[in-house]
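Novice: Starting from these lines, generate the structure:
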Amino acid sequence: MAKSSTSDRALGLPELLAQIAVHLSPPSLAVCARVSHHWNDNFTPPLWHTIDDSLYFWPTLLHLYEHLDQVRQIRRVQDRIRHGLQKYGHHIRHLSVTNEDFAKVVSQDGASLRLESLSIVWSTRSFNWTDGLDMLTPDTLAVEKEAVAVVEKGGILHPDAAFNWNFTKDDWVLIQKFWLLVFRVPGLRSFKFFVPEHRELLKVITPQFFRGPLAAQFRTLTSVQLDFEQLDLLDFLETLPNLQHLYTGYDSIKDGTLKKVYPRLRTLVIDQTLSGTTFYNLLKHLPGLEHFGVGSVLKILEHENCYGYNNNNENDGIPVQLRGLHLLDEFDEFDYDTMADIAYDILPGLPFLTELTIDAVYPSLGFVLVTYCRQLEVFRCSENIDSIHCDGINERRGINVMSDLLESCPRLRVFDAITHEIIPNRIIRNPWVCKNLEVFRCQLTGFSRLDSDEELVYKGVVQAMESTRDMILSEEQDEICDQHQRCQTQHHQVYDRLASLTELRILDLGHQLINPEHRNNSDPYVESLNRESHAGRTYIHDNGPIFGSMELSLPSGLARLRTLKKLEVFGFTGVDHRIREPELEWMAKAWPHLEVMRGLCEGQILGAVDCYVTSALRRKMQKLRPDVRHENFEPEGSTSVCLRRLF
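Specialist: You can find the predicted model right below:
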């Protein structure tokens, strides 16, 4: 610590002693001093080691002054952040920023940080926190000079006069300060900079930029996530010799052909479609690649004899160690040939594959995976559908298509395919070999459930038999009783299969999502939904539950899942679950680690109120387990699924 700092702090000791000495004996004072010393040495550094302004108390702090006018609010918030950085910033090693005020303070006062990783991300929010500023245009040179002059030595970036500017002076200054911060932080190993709504801010990033004033800083980087406008992959890998993880956005790779081997790269995500030739060229020259994310892989010409590992002489002998393949594009029914090509031509050449992310599943995919990739541990299918009720919205995905994985891949830990369906007869007939499954997100449909009319008949039979043992059933009644018994048997056997998965942390059996276009109450879709009144309020039912989905009541066998002691997430949105208060009381006790419940959350239609039964159940669960969060699962798309896993 600097002498001046020590002296300044020592001046306050007499006052401090005067306040507490009357309450403590000298030995107690000594103990307090030692505790304070140990606290600062042992607890403060870990507490400030990783800062994410979207977690814990930070969102509350950043909104403390919302009641003030905008200028005073921004100044107060920034002063609080600046004070924290000045006092504890030297402890921060990993910094993730999503708030504009936080970003502004960091860009101005972050030079003293000793960061190892820096992340600045805006998904839908604008950089512009000041309105009414002049817009930069090619011929407003004076404004441009004023903006750049704010930054030390004219800034890092220099705009091209021919470029069509459409962002404000503050935007330009901010991006300058971001790169200056990168420049000033020695030893930075990872940075992430995403502004999807303002990609023009990154159009100034050219290949020459990385050979410019920041070249020395970049040489220490091991991970980069940046939505480049154009990226020369060859030039980039040459400039960053220690790079291990690279993500770049849509259509950013100018030239994906490599002529030299780069063994250090472990992760490469390129959100664009590659030809089969380029795909295998990258695998050949990136022998250390473990995870590869691409939009899709296509043949260049129809007459090519597949670009597969064993059928293309150019690819013979490539030591493909790839463990994760992540296909980010959405597929539809017209992409069957592409899916077949990927299944039959690419996957057989990836014998070490343990993770696969893909948009849709087809019969050929499951067959090839269990034939050539039995070591698969993680399978994710993205959720690019509007609702679990697919009739009239989307074509229903295949049934039982990926069951082969559960039956043939013993190392499978994650089966994340909520758009997929498995029927109970398949589950009962074929045992699962994945005993260490931790995540199971899939629809279980096809149970022999009674419809509403049949249930009335069955209840009548039960009531009648309680008083008349020798009751003679009609043919219809006899069939309904047999169907009920078959359904009970199905449920018990499926429950037993799920109960055997004692490592399960996530069990999600359905989801129901409303397209954002349908969130307006004036939309005809919303107006067509069923309504009912209860206690003076109107409730909207967003479709009905899926007929034939799994019942989750105690009479159906729910208690058989008492073995799932590690369960953290339980989802049943859109399922005809029949959960009532007794089931909630059982869950609250049987699953001590439960953190999230999906199925009792409020509806997603703007202004609509969910079913009063659901509201009552949610309130009941909140009393039983106030620590359990209720949420609707929002799909983040295959790209986000991939990035959450890779970075």
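
Novice: Please make it C-alpha for all contacts and neighbour counts, starting now.
Specialist: Will do.

Novice: Return the residue of this structure that is most distant from the centre.
Specialist: What lies farthest from the middle of the chain is residue 470; by Cα atoms, centre = their mean that is 58.8 Å.

Novice: and that one, that's in a strand?
Specialist: No: under DSSP: H, G, I helix; E, B strand; the rest coil, residue 470 sits outside any strand and is assigned coil.

Novice: another one to check against the first:
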Amino acid sequence: MAETIAGVLEEAIHSSSLEPLVTTRFSDITLARIRLAGLRRLGLPEMTYRQLRIPLEVLLQIASHLDTHSCFACRNVCRLWAEAFIPYCWRTLDQLRSPWKLVLRSPGPSETPEEQEQWTMRSRSLLRRYGAHVREIIIRDDALLDAAIKARLSRLESLTICGIVNQYVCGQESAFMAVEQQQQQKPINSLTTSTYTTLEDWRQLPSMLLFGTEFPKQCLLSRTQGCWQLIMNNPGLRHLEFKSQAAYTLFPFTSFPRLSTGMSADSGAFLDSVLARLPHLSHLAIEQPAADHVFASLGTRYRNITSFVYPNADEFGNGILSRTGSSTTLRRLKLQRRINAANLVDLGRKFPELRELSLSILQVYSFFQYTPPDGSDSYNNDNSGITGASKEPPLLSKLEHLFVSKIFDITSLSRAGIKLPAVKRIDPTIKFRTLAYLWILLRAFPTLEYLDAMETHSPDARYGDNLDPATLKPTSSLRLKTLILSHGSARFGAGVGGMLEVMPLLTRLELGIVPASALASMARNCRNLEHLRFNIEQGKGHKELNVLFEACPKLRICRGKGHEILAEDFVKEHRWACLDLQELDLKIVGVPRMTEVQERVWEAMQQDGRSVATTDEEEEVVARRALSHRFQRSIYMNLAKYVHLRHLNLGGLDSIQSARGGVITATDHTAPDCLELTIDSGLSEVACLSRMEVLGVGGLSHRMSKKEVAWMCEQWPLKKVSGIEYLRSDPGEQLKTEKGLFDKVKISMLISEMTVNSRSPSPSPRKGL
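Specialist: Down below sits the predicted model:
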């Protein structure tokens, strides 16, 4: 527990730039003291606790940068800490995330009525006690909605209600209706009569007539009333979202089944009155028919709404667009419907300030052409001709993010005259067949900063597939900061390196298999890289990889397969500039090691209890061992420079298996000229890597024993050690976890998920509260 709190506090201080505040404003409180402050209940003496007390305002700033798990860990230290951390513990509630899926667990159908009542009462009690701290809540079931309503939450800033709140049946208690069953003297299988009476005295309770009268379950009407009363009691709401609402659950505004005629005048007036009480509301997600009502007035009555989600919009006709007025305040729009290029032009005209636009399907017909405004405005609609004579600003001139779930050729927008002059990101993954298509894409949208593309073997040809990529390459540098090319990049060979020549601003680069020449191009042109992932053929690119590390001072993550570097270069030419490395996959090969014969001679000497040579052969073994250990110590000393490392894979594999499917033995390992990873060879030099969480040694002929693994568990906050197929102290046997020794670390024989370690300094999820 002490190590957990110390770790999360240190991480929060580093990540939130609080260290200057701690050391300057409160100069008597050093970082070392903060790591141990307030741990009186964990065993520190009273005098130490008083000396290391942290001011409340510092704790509050630290708490604002911690996750929920860390806040729960810190709240039990003392009363001062509880005062600081409890409000942040309860700030955001989501039953799908820990610890809320346990703390606010809903009763299951297999539980007894008494157990169900206990869990229901627990949720109500907790929300009544801590409801004043809740700012964001996602309601996914009936029980939590019931508890939120009865707790009378009034300080919410974000409320999301999912559409599964439809499970109540006659005979169950709801938030606003008490069920009084008049049991009659009839057989058990007979029906009973239920009478509903108002349970809570709420002011201005919405009339049931607003929501229709043909519901299959009367209690759902009550629940709908309560839901909207909860909304009205929170005038500070900024985010309101209804997800997957069926017509008969929380938000129908019509009778059952759904009517296509839309809302009644009274229902529309009620909705207007509710939204008028929410002056700070900026994000709204709502379904038909209320969505039509709001969408038509975004630029007039609802100017405060800057983000709107319209799920399940009508796919047939352009009715919703024709009824929609203009808005200069809308910045984000999600419209789940099929539209064509002409509709897109309409959206651009009606919402000129859009920054983000999300669509389901976008169709661009070959005969459509939009003519930008240049004194006259005209474009050919694929449904009807539209002409005009008024000037207008450039279409979608401020759109930065375009998401289209389905579009065959995104570059067709540019050929149709829709240029998107400010777009920075297009999602989801763009499919391409040739490098020429990528060049066409980047020329069409030169402002792109994020591109995720994947090679496809679809027979459907795209524009430009038969063109020469060399003639399409941009002549000026691009603005790309993130480039992700999934699969197939090896087909382009040296073309990958040519692409990187016009991408000097890249900070994140993910590729498939690349040639060594691509690494040289990265080193020359992409010196701002921070996140790098690629694969290279094993045994190639040793020199180029070393140069890459020298050329990229901002590099923090370098992952992939086939990353190898020569031990001699790592020792004698070690001039890496990336001192902030956090994740690294790197196999160091060419380490001078004893041969298998010499190892057996040394082991025989050890069994005899001797370390001094008595024969020429033994003298040669001792000399070779000393040389190897000096060389390996130099390697460890260079590795120790990268104190921010959390993930280090020295083998290039998480785990390896033999062709026979069994566990690999010593003779099966493929890298005999690698690090021994033993204390004797200098492993203690890397004890300073105090953030190490994941270590991979798969594919190495190491000499690790339980002694080394225990040392790592003691020195580092390890969560996982992968690739250990055998230990030299127990040849032929898999590692057996001993009680109390490896209980905090996952010793992985095969690829497995990360496990929890209470020593971890990062704010990652932890067991318990």
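
Novice: residues contacting the residue farthest from the centre of structure 1?
Specialist: By Cα atoms under 8 Å, 6 or more residues apart in numbering, the contact set of residue 470 of structure 1 is empty.

Novice: now swap in residue 736 of structure 2 and tell me
Specialist: No contacts exist for residue 736 of structure 2 under Cα under 8 Å, 6+ apart.

Novice: sorry, back to before: quickly note the distance from the residue farthest from the centre of structure 1 to residue 463 of structure 1.
Specialist: 13 Å (Cα to Cα, to the nearest Å).

Novice: One more: residue 37 of structure 1?
Specialist: Here the criterion is Cα to Cα. By it, residue 37 of structure 1 lies 74 Å from residue 463 of structure 1.

Novice: repeat for residue 514 of structure 1
Specialist: Distance from residue 514 of structure 1 to residue 463 of structure 1, by Cα to Cα: 40 Å.

Novice: between the two, who's got more neighbours?
Specialist: residue 514 (18 against 10; other Cα atoms under 10 Å).

Novice: can you tell me the helix or strand for that one?
Specialist: When elements are assigned from DSSP states H and E, residue 514 of structure 1 belongs to no helix and no strand.

Novice: Same question for residue 619 of structure 2.
Specialist: Assigned by DSSP H and E, residue 619 of structure 2 belongs to helix 616-639.

Novice: helices and strands around that helix, which ones?
Specialist: The contact analysis (3 or more Cα pairs under 8 Å, 6 or more residues apart in numbering; DSSP states H and E) places helix 616-639 of structure 2 against helix 567-572, helix 596-607.

Novice: if we compare these, which one ends up closest to residue 178 of structure 2?
Specialist: helix 567-572 (75.0 Å; Cα to Cα).

Novice: Just give me the mean distance for the closest one relative to structure 1.
Specialist: Compared with structure 1 after fitting, helix 567-572 of structure 2 has a mean deviation of 3.0 Å; criterion: mean Cα distance after the TM-score superposition for structure 1.

Novice: helices or strands up against that helix?
Specialist: strand 587-589, helix 616-639.

Novice: If we use 7 Å, what do you get?
Specialist: helix 616-639 (3 or more Cα pairs under 7 Å, 6 or more residues apart in numbering; DSSP states H and E).

Novice: Other residues contacting the helix it packs on?
Specialist: 570-571, 592-594, 598, 602, 613, 675, 681-683, 685-686 (Cα atoms under 7 Å, 6 or more residues apart in numbering).

Novice: Assign residue 260 of structure 1 to one of the three secondary structure states.
Specialist: Under three-state DSSP, residue 260 of structure 1 comes out as coil.

Novice: what sits against the nearest residue to it once chain neighbours are set aside?
Specialist: Closest residue in space to residue 260 of structure 1, ignoring its immediate chain neighbours: residue 285 at 6.2 Å, by Cα to Cα, 6 or more residues apart in numbering. The neighbourhood of residue 285 of structure 1, defined by Cα under 7 Å, 6+ apart, consists of 258, 260-262.

Novice: Who wins on neighbours among those residues?
Specialist: residue 262 (22 neighbours).

Novice: Tally up the residues packed near the closest residue in space to residue 169 of structure 1 that isn't next to it in sequence, please.
Specialist: Counting by Cα to Cα, 6+ apart, residue 147 is the residue found nearest to residue 169 of structure 1 once chain neighbours are left out, at 5.7 Å. Residues lying near residue 147 of structure 1 (other Cα under 10 Å) number 21.

Novice: Just the element for residue 147 of structure 1, please.
Specialist: With DSSP H and E as criterion, residue 147 of structure 1 is part of helix 141-149.

Novice: And the strands in the stretch 51-200 of structure 1?
Specialist: 94-97, 117-121, 190-194 (DSSP state E, counting those that start in this stretch).
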